[in-house]
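K.L.:
Predicted structure and sequence below. I'll ask about it afterward.
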Amino acid sequence: MPPTVVELFGAKVKKLPPETLDVLVFCACMGNRFTAEDIALILELELLALFERLKPVLSMGLLMESKSELQFVHDRVQEAVLRLLDAERRRAIHWRIGHHLLQAVPAGKALAKQDNLFTIAAHLNLGRPEQLDKAATLTLIASTTRPATRLWKPSPPKPPTNTSAPPWRCCRRTAGSAVTRKPSRSTRNWRKPS
């Protein structure tokens, strides 16, 4: 008996057919929840072929369907699958995921209006650190166009640096309707020598 839950799930995962395991690693890199349409798009498979490959995992109860999504039955299952990947293969999978999701954006649609923009940027960032120009651009677009989902809050506007009183407060009207300057603090108590 394996000593940890991850090793228990890892032992089950290793018994899967290779074509199922290939699909499962992409699912694990997508996250705990993902859509079958996204996986089919990334792997360039028909939905029927995708579910044929996932049939052993679904029958073992390692993946479950919830509404329009698939999800790992436990986060330790996802972790067990991810442990099968070396760092270079994992980066390549993330890059492929981000690239395919980016290619699926319709040509006329603005990137800033994409619902999955943060997902695309995250996969590109995890995929190829040496090619951060596209990923950085998407991250910038994502963080500046969606104020409600920003991870950081912009600082409030700073007050003007000029601390002198506004022009309308430095003068006062006198009885003769002429405008005179208010005395400053330093000259308020000063008297003309007699």
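P.N.:
Done, it's in. Residues are numbered from 1 along each chain as shown.

K.L.:
going forward, measure contacts and count neighbours with C-alpha atoms only.
P.N.:
Will do.

K.L.:
tell me the helices in the chain, going along the chain?
P.N.:
For the chain, the helices defined by DSSP state H cover 5-14, 18-30, 36-43, 47-60, 75-82, 87-103, 117-127, 132-145, 185-188.

K.L.:
winner for burial among the ones you listed?
P.N.:
Most buried of those by mean neighbour count (mean count of other CA atoms under 10 Å) is helix 117-127; its value is a mean of 22.

K.L.:
which residues are in contact with it?
P.N.:
Identification of contacts with helix 117-127 by CA atoms under 8 Å, 6 or more residues apart in numbering yields 90-99, 101-102, 111, 132, 134-136, 138-139, 142.

K.L.:
can I get the helices of the chain in a markdown table with distance to R173?
P.N.:
Converted to a markdown table, these look like this (distance: least, CA to CA, whole Å):
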| stretch | distance to R173 |
| --- | --- |
| helix 5-14 | 82 |
| helix 18-30 | 72 |
| helix 36-43 | 73 |
| helix 47-60 | 82 |
| helix 75-82 | 75 |
| helix 87-103 | 67 |
| helix 117-127 | 60 |
| helix 132-145 | 49 |
| helix 185-188 | 17 |
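
K.L.:
I'd like to know which of those lies nearest to R172.
P.N.:
helix 185-188 (14.6 Å; CA to CA).

K.L.:
who touches G98 in this structure?
P.N.:
By CA under 8 Å, 6+ apart, the residues touching G98 are T119, I120, A121, A122, H123, L124, G127.

K.L.:
that older thread, please identify which of the helices of the chain is closest to V179.
P.N.:
Evaluated with CA to CA, the helices of the chain place helix 185-188 nearest to V179, the distance being 17.5 Å.

K.L.:
okay, now the one to match up with it:
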Amino acid sequence: MSNTEKASEALHQAYKELELARSNYDKGAIRTRIRAIEKTLTNPIEKVTEREPVTKITSIDETLQVKESVYLLSGAQGRIITVDQKYETAKIENATGIVLQHLVLNTSCYLKNVSNSTLEVTAQQLRLVNCSNLIIHAYTKTGVYIEDSTHIIVHPLKPQQAPNWPNNTTIYDFNHTNEI
């Protein structure tokens, strides 16, 4: 128990005793005790002479603040795109004949309906759905997941600044026909 808590408890106890003493004031012998209690109440908290640890209470709202940036690319055709900043995640859909360079993500990259393209991606995970004729240079933590996609070639990427995990270019095939 800290000094402040002890002083607070002593103050509370003194007030209780004072009320009891006042109710019994006419008994004469109690006068001395009342004077001692009144003296205690004039300066109830003693000076803090030692450092006490301070606890900071953080609300749940403060810990859940997430600044998420999403790279969205939809409907692009026949373009060379160089990405010059890092994003949390990416969603690329309905793109044809693109060359996407230097896409660096903290988490995952989702590709849907992308065809005849070349991509250079660093992400924890790549997911391809309904894609065809892609060459992907990938640096991933958990691999490349393919569903309903054909003619996908994955090469290991050597990025300028590699993440702190080893490159895993394992392809996980969830195609119905097993044609990659």
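P.N.:
Great, that's in hand. Given the structure is predicted, the values throughout are model-derived calculations rather than measurements.

K.L.:
Need the TM-score from the superposition.
P.N.:
For this chain pair, the superposition-based TM-score is 0.23 by TM-score structural alignment, normalised by the length of the second structure; 68 aligned residues with a CA RMSD of 5.1 Å.

K.L.:
do you know which of the helices of the first structure lies nearest E69 of the first structure?
P.N.:
Evaluated over the helices of the first structure, closeness to E69 of the first structure peaks at helix 36-43, with 6.7 Å, by CA to CA.

K.L.:
Which strands or helices does the closest one pack on?
P.N.:
Where contact means 3 or more CA pairs under 8 Å, 6 or more residues apart in numbering; DSSP states H and E, helix 36-43 of the first structure is packed against helix 18-30, helix 47-60, helix 87-103.

K.L.:
okay if I get those as CSV plus distance to T187 of the first structure?
P.N.:
Formatted as CSV, these follow (distance: least, CA to CA, whole Å):
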stretch, distance to T187 of the first structure
helix 18-30, 72
helix 47-60, 85
helix 87-103, 69
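
K.L.:
So which elements touch the lengthiest helix in the second structure?
P.N.:
Taking DSSP H as the assignment, the helix of the second structure that covers the most residues is helix 3-23. With contacts defined as 3+ CA pairs under 8 Å, 6+ apart, helix 3-23 of the second structure has these neighbours: helix 31-42.

K.L.:
and the angle for the helix it packs on with helix 3-23?
P.N.:
Put simply, helix 31-42 of the second structure runs at 140 degrees to helix 3-23, going by axes from the mean of the first three to the mean of the last three CA atoms, to 10 degrees.

K.L.:
by contact count, what packs against helix 31-42 of the second structure?
P.N.:
Using 3+ CA pairs under 8 Å, 6+ apart, the elements in contact with helix 31-42 of the second structure are helix 3-23.

K.L.:
list the buried ones in the helix it packs on?
P.N.:
Buried residues in helix 3-23 of the second structure, defined by neighbour count with 16 or more other CA atoms under 10 Å: A10, L11, A14, L18, A21.

K.L.:
how about JSON lines for those residues, with distance to Y110 of the second structure added?
P.N.:
Output for these, formatted as JSON lines (distance: CA to CA, whole Å):
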{"residue": "A10", "distance to Y110 of the second structure": "65"}
{"residue": "L11", "distance to Y110 of the second structure": "65"}
{"residue": "A14", "distance to Y110 of the second structure": "69"}
{"residue": "L18", "distance to Y110 of the second structure": "73"}
{"residue": "A21", "distance to Y110 of the second structure": "77"}
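
K.L.:
is it true that Q125 of the second structure touches V144?
P.N.:
Yes. Shown here, Q125 of the second structure and V144 form a contact pair, counting by CA atoms under 8 Å, at 6.3 Å.

K.L.:
and the two most separated of the buried residues of helix 3-23 of the second structure?
P.N.:
Spatially, the most separated pair among these is A10 and A21, at 16.0 Å (CA to CA).

K.L.:
residue ranges for the strands of the second structure, please.
P.N.:
Shown for the second structure, the strands assigned by DSSP state E span residues 70-74, 80-82, 86-87, 89-96, 99-105, 108-123, 125-129, 132-140, 144-147, 150-156, 171-173.

K.L.:
got a markdown table for those strands, with distance to I34 of the second structure and mean neighbour count too?
P.N.:
Shown next, in a markdown table, are those (distance: least, CA to CA, whole Å; neighbours: other CA atoms under 10 Å):
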| stretch | distance to I34 of the second structure | mean neighbour count |
| --- | --- | --- |
| strand 70-74 | 71 | 14 |
| strand 80-82 | 84 | 13 |
| strand 86-87 | 71 | 16 |
| strand 89-96 | 72 | 20 |
| strand 99-105 | 73 | 20 |
| strand 108-123 | 73 | 22 |
| strand 125-129 | 76 | 21 |
| strand 132-140 | 78 | 22 |
| strand 144-147 | 82 | 20 |
| strand 150-156 | 86 | 16 |
| strand 171-173 | 84 | 15 |
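
K.L.:
Redo these as a markdown table? Include distance to K39 of the second structure.
P.N.:
Below are those laid out as a markdown table (distance: least, CA to CA, whole Å):
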| stretch | distance to K39 of the second structure |
| --- | --- |
| strand 70-74 | 67 |
| strand 80-82 | 79 |
| strand 86-87 | 67 |
| strand 89-96 | 68 |
| strand 99-105 | 69 |
| strand 108-123 | 70 |
| strand 125-129 | 72 |
| strand 132-140 | 73 |
| strand 144-147 | 78 |
| strand 150-156 | 81 |
| strand 171-173 | 80 |
